[in-house]
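Q: Next come a sequence and a model predicted from it.
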Amino acid sequence: MEERQAIVFDGVVQSRSSFKLGPVTLGIPEGFITAIVGPNGSGKSTLFRMALNLSKPDYGRITVLGNEMGGEDEHLIKQRIGYLAEGPFKLDDNLKACDKALYYSRWYPSWNVNRYQELLHILGVSDNQRMSKMSKGMRRKFEFALAISHSPELLLLDEPSSGLDPIAWKTMIDVLHRYMGQGGKTILMNTHIIEEVKRLADYIVFVAQGRVLGMYEKDELFGNWFTLYVSGEELTPGRLAELPGQCGIEAVGASSFRVTTGKALDAEEWCRLNGIAISSRQALELDDILAAHLQQDGLGSRVHETRGLFT
């Protein structure tokens, strides 16, 4: 049975004077959490805005919840979506939070005021103050409560934990787990927090310089990418170039090397068959995997930007 897609970007291209996105062909699976990760300026937020028809592609087609955006029924599609933007909207600064919630609720037939009040309580937020008077973290929690209070089928989260303290972050994670536990829900998120990806994501999409480098199932990704420390009599970089999934070789001693691979099991079997000893193995973190993808894709000048990208 073919997996259903909550969002489909089909040959999407957007060109601006200083940046080009695409062509992007990507499907976001329904019923799962997908995390988009990549260096700043990669086009992640642009993909979110295009999914909501807030920014239009020059070419290509975007389908959301089975419907192409831009039609007469677009408002009906958006009623099924929750969106937490990357930053606050300045136009809201002079509004009291409760007034924004009242305005927001009128757009969503499935708005649940009891759920909204419950989320404010869980997150420790008072909506009886002006938005401009809220701290960054408090405002983020309020906007998060708004985005999820109508129990949307699709939830778009652009840097959801920005400004949150560790306790609020853990609470947000718990809320999102409960949201997905309802069934029939999909989350697309953009985050720099590696632990957020590990605890939430089912799929990971790597993007850089406006292009999708790959989409992977999370557990499979982390199970495949390792650094192997290998040694063998008269072992050379040329010989190791044949190692499955090899994407980086560095000498660390006489006939000893550190090798990065995206096919760990195949690489270990290859070493066994070729009499090459593996002294140790080290699983790669997400920023290292992204750096390896950039290197493979010929985007080496961006590799240094991924170091410390995730905190």
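A: Everything's here; your move.
Q: Only C-alpha atoms from now on, for both contacts and neighbour counts.
A: OK.
Q: Which strands or helices does the helix or strand harbouring residue 36 pack on?
A: According to DSSP states H and E, residue 36 maps onto strand 33-37. Using 3 or more Cα pairs under 8 Å, 6 or more residues apart in numbering; DSSP states H and E, the elements in contact with strand 33-37 are strand 186-190, strand 203-208.
Q: try 10 Å
A: helix 44-51, strand 154-158, strand 186-190, helix 194-200, strand 203-208, strand 211-217, helix 286-296 (3 or more Cα pairs under 10 Å, 6 or more residues apart in numbering; DSSP states H and E).
Q: so which of the ones you listed comes closest to residue 26?
A: strand 211-217 (7.9 Å; Cα to Cα).
Q: distance between whichever helix or strand comes after that closest one and the chain's centre?
A: Remark: after strand 211-217, the chain's next helix or strand is helix 218-224, criterion DSSP H and E. Centre-to-centre, helix 218-224 and its host chain are 15 Å apart (Cα atoms, centre = their mean, to the nearest Å).
Q: doesn't residue 148 make contact with residue 179?
A: Yes - assessed by Cα atoms under 10 Å, residue 179 is found in contact with residue 148 at 8.3 Å.
Q: Between these two, which contacts overlap?
A: residue 155 (Cα atoms under 10 Å, 6 or more residues apart in numbering).
Q: more neighbours, the two?
A: With neighbours defined as other Cα atoms under 10 Å, residue 179 and residue 148 compare such that residue 148 has more, 25 against 19.
Q: another structure for you, compare them:
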Amino acid sequence: MTNYVIETHDLTKKYGSQVSVSHLNIHVKRGRIYGLLGRNGAGKTTTMRMLLGLTAPTSGEVSIFGKPFVGNEKKLLPRIGCLIESPGFYPNLTATENLKIFAELRGLKNPNYIKGALELVNLPYRDKKLFSQYSLGMKQRLAIALAVMHDPELLILDEPINGLDPIGIAEVRDFIRELCDARGKTILISSHILSEISLLADDVGIIDHGTLLEEESLKELEEKNEKYIHFCVSEAQKAAQIITRAFRSNNFRLADGNNLYLYDTDLPVASLTRAFVEAGIDVQEAHLCEDTLEDYFKRITGGEGIA
């Protein structure tokens, strides 16, 4: 049995001459959270729509649970829950009443499906509050309750924290993590919010202009982040000469006159600083730095970061 719940092979989507997704190969492992990270318009939603059969690919293949999606839709879709666009909830009905309508459409007879889904997202069962009176965070939690109501093995969630306030983001993040850790769900989540993906995902795929640039575990990505010692000194050129002669390293970069970036992070900061001071160099700043996921994103896309 394959370890990949989702696997794509050269998945491509074109709209006329415009390429929205290009030869995409992603691998979502069982029982993990995969974060598909990219700017708005990078191709994340188009990818998810193709995974669910909502948009037909121009070329390429999708495999889910080790089976080709095309031809096996009726068997595979009941095992998947999704949040791609905001569901059409009725504003004048309660959460329970809204979910009851969807449960009937799906052939879910037992009311425990509804009660359990609401409890999972910390919304009350048979509450009198109407959907129109819900906060944005409550509406998003109800949308996730709809996605998990039939207890799917796989969740595909497109920007589930988009538009939420910090408290709402934290609630949804904790809930998604619990679904994976405590209930064994496999989750594919897209986002343009780097900081949230770094807190939530086990594995990350970085997509830019429809092309997958990186696909690794979050741990592997963090190990790729540059580490360096940043010195702000009165004479950077003189400090560089000391590093070269006394510490036998050329792995540094000078910038903006007074800034020196040393990439040999095993060299002792205290000894370096002492050597600079003894040579008459004033040291205003000396500390170990590490790039963030946003810094890495900027570096591999060659552009601006994302929020």
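A: That came through, no problem. This structure is a prediction, so every number in the text was calculated from the model and none was measured.
Q: one step back: with distance to residue 74 of the first structure and mean neighbour count added, can I get the helices and strands packed on strand 33-37 of the first structure in CSV?
A: Formatted as CSV, those follow (distance: least, Cα to Cα, whole Å; neighbours: other Cα atoms under 10 Å):
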stretch, distance to residue 74 of the first structure, mean neighbour count
helix 44-51, 11, 20
strand 154-158, 14, 23
strand 186-190, 19, 25
helix 194-200, 29, 17
strand 203-208, 26, 22
strand 211-217, 26, 16
helix 286-296, 35, 21
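Q: Distance to residue 122 of the first structure added to the ones you listed, as a markdown table?
A: Formatted as a markdown table, those follow (distance: least, Cα to Cα, whole Å):
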| stretch | distance to residue 122 of the first structure |
| --- | --- |
| helix 44-51 | 27 |
| strand 154-158 | 19 |
| strand 186-190 | 21 |
| helix 194-200 | 19 |
| strand 203-208 | 28 |
| strand 211-217 | 31 |
| helix 286-296 | 30 |
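Q: between these, which one is nearest to residue 29 of the first structure?
A: Nearest of these (Cα to Cα): strand 186-190, 7.7 Å.
Q: Kindly calculate the angle that the closest one makes with helix 44-51.
A: 140 degrees (axes from the mean of the first three to the mean of the last three Cα atoms, to 10 degrees).
Q: With the second structure overlaid, how far apart is strand 186-190 of the first structure on average?
A: On superposition with the second structure, the mean distance recorded for strand 186-190 of the first structure (mean Cα distance after the TM-score superposition for the first structure) is 0.7 Å.
Q: Quickly note the distance from residue 161 of the second structure to residue 124 of the second structure.
A: 21 Å (Cα to Cα, to the nearest Å).
Q: the more surrounded of those two?
A: Taking other Cα under 10 Å, residue 161 of the second structure and residue 124 do not tie; residue 161 has more neighbours (24 against 15).
Q: tell me the contacts of residue 170 of the second structure?
A: So residue 170 of the second structure contacts 161, 164, 176, 196 (Cα under 10 Å, 6+ apart).
Q: Please apply the same query to residue 292 of the second structure.
A: Here residue 292 of the second structure is in contact with 194-195, 198, 221-222, 225-227, 298 (criterion: Cα under 10 Å, 6+ apart).
Q: go on, residue 201 of the first structure?
A: Contact analysis of residue 201 of the first structure by Cα under 10 Å, 6+ apart lists 32-36, 187-189, 195, 217-219.
Q: make it 7 Å
A: 33-35, 218 (Cα atoms under 7 Å, 6 or more residues apart in numbering).
Q: and what of residue 278 of the first structure?
A: 228-231.
Q: Recalculate using a threshold of 10 Å.
A: Going by Cα under 10 Å, 6+ apart, the list of residues near residue 278 of the first structure reads 228-232, 256-258, 268, 271-272.
Q: Write the ChimeraX selection for whichever of those residues are buried.
A: To isolate in ChimeraX the members of those that are buried, counting by 16 or more other Cα atoms under 10 Å, one can use:
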select :228,229,230,231,232,256,257,258,268,271
